[in-house]
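**Q** Below: sequence and its predicted model.
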Amino acid sequence: MKAIIPVAGAGAKLRPHTYTQPKALIPIAGKTILSFIVDQLHEGGITEFIFIIGYLGEKIQDYVKFAFPHITYHFVQQTERWGTGHAIELTREIVGDDEVFVALGDTICEYDVKEMINSPYSMLGVKKVDDPRNFGVAEMGLDGFIEHVVEKPTIPKSNLALVGLYKIKETAFMYGCLKHLFEENIKTQGEYSLTDALDFMIKRGAKFKAFKVKNWFDCGKKDTLLESNATLLKKSGGNVTDSHTFKGTIIIPPVSIAPNCSIKDSIIGPHVAIGANTKIEQSIVRESIIGSYTNLFEVVLDNSLIGSDASVKGLSRSLNIGDNTEIEFG
């Protein structure tokens, strides 16, 4: 089985951070979003990955080569963003006849990877949500199989949202249905949707089961990213290496502090993730994500997202600051 991870999106909802960093490389709870996905699938037994890249794709390539030397990887360029269906179709030659597992590059979920892989059926990850209108939706039949999937329905007939995890056993069938979308120019909200191709498969006899994810962490915008960071830190307990010595500083767990940080006369936590080589003095930071090589001096941060190589001096409350930024409060 090969894993396909589309990471070509521009991440507009996470700007200004995604002006300089792909969304999949945004840090959360001490790791990148992409690391959570790849590590989880690799631990479940998948060793070959196809990354669909586009915007800032060279950063994805550099990161994968550095962070995952133990996997086999391929890169496919998506120069035009025409939707998830278009992205997956670009992988046809690399996939061949192998089964595939598609995990969208901004989706962190908790589920049993091995159980999903070993299932004799194609499977779609689902989670019950209060308002499914902004998601793909799965409708279940009485026989326990999925009988219909639809992308962002105006009037949903189910509250089972598709979470962006797809195991496909009949890959040739899937690529044939994708080809049908292109030939007939069938689009949803102006894009070729993988959900539409899967629905064509179901209508033509393919069998899909649903597997429920235990937790689904939304990393698509600042507020939900910070909420997911807090939840994941609670689950992991955080990580502060033994080599750290923080003079005059109180650490309120859970927090994650990367190597080579200097923190002095500050209060850090709870639910704070700090990147490597960051310097913090005379500051209070809680419920926030701070990038690498960043300097904070005399600031009070709450529910803030600070990029890498940024500098903030003065007093503040809640910030959303991208990379390579300098702010001084008078």
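**A** Perfect, I can see it now. All values derive from a computational prediction rather than experimental measurement. Numbering: from 1, shown residues only.
**Q** When you work out contacts or count neighbours from here on, use the C-alpha atoms and nothing else.
**A** OK.
**Q** ok, now which ones touch the residue positioned nearest the centre of the chain?
**A** For the chain, the residue nearest the mean C-alpha position is residue 106 (2.2 Å; CA atoms, centre = their mean). Counting by CA atoms under 8 Å, 6 or more residues apart in numbering, residue 106 touches 7, 23-24, 33-34, 218-220.
**Q** who wins for most neighbours among those?
**A** Counting neighbours by other CA atoms under 10 Å, residue 23 leads the contacts of residue 106 with 30 neighbours.
**Q** who's in contact with that one?
**A** Applying CA under 8 Å, 6+ apart, we find residue 23 in contact with 7, 9-11, 14, 33, 106.
**Q** In strands, which of the residues you listed fall?
**A** residue 7 (DSSP state E).
**Q** Looking at the contacts of residue 23, which one is closest to residue 172?
**A** Closest approach to residue 172 among the contacts of residue 23 (CA to CA): residue 7, at 22.8 Å.
**Q** Grab the nearest non-local neighbour of residue 190.
**A** Among residues not flanking residue 190 along the chain, residue 82 sits closest, at 7.8 Å (CA to CA, 6 or more residues apart in numbering).
**Q** tell me the secondary structure for that neighbour?
**A** The local conformation at residue 82, judged by DSSP: H, G, I helix; E, B strand; the rest coil, is coil.
**Q** isn't it right up against residue 194?
**A** No - using CA atoms under 8 Å, residue 82 is not in contact with residue 194, being 10.9 Å away.
**Q** Looking at the two, which has the bigger crowd around it?
**A** Set residue 82 next to residue 194 and count neighbours by other CA under 10 Å: residue 194 wins out with 25 against 14.
**Q** gap between that one and residue 24?
**A** Applying CA to CA, to the nearest Å, the value for residue 194 to residue 24 is 20 Å.
**Q** do the same with residue 157
**A** According to CA to CA, residue 157 and residue 24 sit 32 Å apart.
**Q** Next one for the comparison:
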Amino acid sequence: MKIIVPMAGRGSRLRPHTLTVPKPLVPVGGKPIVHRLVEDIAGVCSDPIEEIAFVIGDFGAEAEKELIAVAESLGAKGSIHYQTEPLGTAHAVLCAQELLDGPVVVAFADTLFKADFKIDPKDDGILWVKQIDDPSAFGVIKMNERDEIIDFVEKPQTFVSDLAMIGIYYFKEGADLRKELNYLIDNDVIKGGEYQLPDALRRLTEKGKIFKPGKVTEWLDCGNKIVTVNANQRVLEFDREKHIELVDASAKINNSVVIPPCFIGKDVVLNDSVVGPHVSIGAGSKVNGSVIKNTIIQANTTLENVTLKDSMIGNHANVRKTPHNLSVGDYTTMDI
């Protein structure tokens, strides 16, 4: 099994946190979004992951090195591919077309999920879907009486289905997808200035490929600050259910209370503080005299005498005496 992760977008809705760090490398529950994504996919795959291809923009050498390490942590080879123009989802997948051979999963790196199904290698394809209350803002699937997917409808204004596509797809034969993606490019099948993956999926179904839904029990978006903080909360709950140790042994907790679940990273120092529930604190950060709930704090940041809730604080920030509900980027100093 191979995985292609298109992730070249700028992540503008999550600024300022994506000004210095690509969105898929922003941590939730102490681990980058993309790392959790590929772990989740590995959990539903029957076969081992051989290679993970990351389709990126100009992220820099350090980010590329981190992505390769993510793949290697799952026992897979990592490779980097570039999408230099924002030409759509179909074009993004085709940027790693050498991996489109044999079984492949395509997963867009701005979502996390929880599921209890396994990929059946006999199926032509599987689309991860989530039942939602208002499907008008999403792409949805249309099925026949045998629960086979027969069409893909983008943002339906009249009811078609309440099963939204979450951006993760399995293909039994990647070469078939590669052929249809190239058809879109060669014949300029374009919408809104972009080549769209659902157009290739539709051509595959018209040629007799049978796609089935893989229903997820939870779908966590990481597109902006509010939903990313919520995703952090849910991920911490998942990890607690799995009995994963969330407090690093090197952390120093002095005259402080940690209300679980919380992720406390390597060499974190807590002094005279109350932290939690649902707080993640990155390596090397220091919290003094503070009360913090439902917040993501990244690495090497210092907080003093603050009360925070529903917030995100970046790397190498210094925050003192600030109000509630913040979204503070990397290398910021606040003294209010």
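**A** Right, received. Where do you want to start? Just so it is clear, the model here is predicted, and its values are computed rather than measured.
**Q** Got a TM-score for the pair?
**A** Once superposed, the chains reach a TM-score of 0.94 (TM-score structural alignment, normalised by the length of structure 1), with 327 aligned residues with a CA RMSD of 1.8 Å.
**Q** The residue nearest to the centre of structure 1 maps to what in structure 2?
**A** Superposed on structure 2 with TM-score structural alignment, residue 106 of structure 1 falls opposite residue 110.
**Q** List the contacts of residue 264 of structure 1.
**A** Under the criterion of CA under 8 Å, 6+ apart, the neighbours of residue 264 of structure 1 are 246-249, 280-282.
**Q** Show me what it aligns to in structure 2.
**A** Using TM-score structural alignment as the criterion, the counterpart of residue 264 of structure 1 in structure 2 is residue 271.
**Q** And residue 137 of structure 1, by the same measure?
**A** Under TM-score structural alignment, residue 137 of structure 1 pairs with residue 140 in structure 2.
**Q** and the gap between the closest residue to that match other than its chain neighbours and residue 225 of structure 2?
**A** In this structure, residue 140 of structure 2 finds its nearest non-sequential neighbour in residue 164, 4.3 Å apart by CA to CA, 6+ apart. With distances taken as CA to CA, residue 164 of structure 2 is found 22 Å from residue 225 of structure 2.
**Q** Same question for residue 191 of structure 2.
**A** Look at residue 191 of structure 2 and residue 225 of structure 2: by CA to CA, they are 29 Å apart.
**Q** quick one: which of those two has more around it?
**A** Counted by other CA under 10 Å, residue 191 of structure 2 and residue 225 do not tie: residue 225 has more neighbours, with 20 against 11.
**Q** Now do the same contact list for the aligned partner of that one in structure 1.
**A** In structure 1, residue 225 of structure 2 lines up with residue 222, judged by TM-score structural alignment. Shown in contact with residue 222 of structure 1 (CA under 8 Å, 6+ apart): 13-14, 305, 320.
**Q** biggest strand in structure 1, by residue count?
**A** Determined from DSSP E, the single longest strand within structure 1 is strand 160-168.
**Q** which outside residues touch it?
**A** The contact list for strand 160-168 of structure 1 (CA under 8 Å, 6+ apart) reads 99-104, 107, 116-117, 122-129, 132, 135-139, 174, 216.
**Q** Next, the mean deviation of that strand compared to structure 2.
**A** Its matched residues in structure 2 lie on average 0.7 Å from strand 160-168 of structure 1 after superposition (mean CA distance after the TM-score superposition for structure 1).
**Q** Count the residues that sit near residue 246 of structure 2.
**A** Neighbours of residue 246 of structure 2 (other CA under 10 Å): 18.
**Q** mind checking how far the residue mapped onto it from structure 1 is from residue 268 of structure 1?
**A** Counting by TM-score structural alignment, residue 246 of structure 2 lines up with residue 239 in structure 1. Distance, residue 239 of structure 1 to residue 268 of structure 1, using CA to CA: 13 Å.
**Q** so what sits against both of these two?
**A** Residues within reach of residue 239 of structure 1 and of residue 268 at once, by CA under 8 Å, 6+ apart, are residue 255.
**Q** can you tell me which of the contacts of residue 106 of structure 1 are in helices?
**A** Counting by DSSP state H, the contacts of residue 106 of structure 1 place 33-34 in helices.
**Q** out of the contacts of residue 106 of structure 1, what pair is the most spread apart?
**A** Farthest apart among the contacts of residue 106 of structure 1 by CA to CA are 7 and 218. That separation is 15.3 Å.
**Q** Nearest residue to the alignment partner in structure 2 of residue 121 of structure 1 in space, ignoring adjacent ones along the chain?
**A** Matched to structure 2 by TM-score structural alignment, residue 121 of structure 1 sits across from residue 124. Nearest in space to residue 124 of structure 2, with sequence neighbours left out and distances taken as CA to CA, 6+ apart, is residue 172 at 5.0 Å.
**Q** what's the burial count for the one you found?
**A** Residue 172 of structure 2 has 23 nearby residues by other CA under 10 Å.
**Q** Residue in structure 1 paired with it?
**A** In structure 1, residue 172 of structure 2 lines up with residue 169, judged by TM-score structural alignment.
**Q** right, and that match touches residue 97 too?
**A** No - contact criterion CA under 8 Å: residue 169 of structure 1 and residue 97 do not qualify, at 9.2 Å.
**Q** What segments of the stretch 1-150 of structure 2 are strands?
**A** If DSSP state E, counting those that start in this stretch is used as the criterion, the strands of the stretch 1-150 of structure 2 fall at 2-6, 27-28, 31-32, 51-56, 77-82, 104-107, 111-114, 125-131, 139-143, 149-154.
**Q** Need these in CSV (columns: mean neighbour count and distance to residue 280 of structure 2).
**A** Converted to CSV, those look like this (neighbours: other CA atoms under 10 Å; distance: least, CA to CA, whole Å):
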stretch, mean neighbour count, distance to residue 280 of structure 2
strand 2-6, 26, 25
strand 27-28, 26, 7
strand 31-32, 17, 10
strand 51-56, 24, 26
strand 77-82, 18, 27
strand 104-107, 24, 25
strand 111-114, 21, 17
strand 125-131, 22, 27
strand 139-143, 21, 32
strand 149-154, 19, 35
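**Q** closest to residue 333 of structure 2 out of these?
**A** strand 27-28 (20.6 Å).
**Q** after superposition, how close is the closest one to structure 1?
**A** Its matched residues in structure 1 lie on average 0.6 Å from strand 27-28 of structure 2 after superposition (mean CA distance after the TM-score superposition for structure 1).
**Q** Give me the contact list for that strand.
**A** Contacts for strand 27-28 of structure 2 (CA under 8 Å, 6+ apart): 33, 228-229, 231-232, 235, 280, 296, 298.
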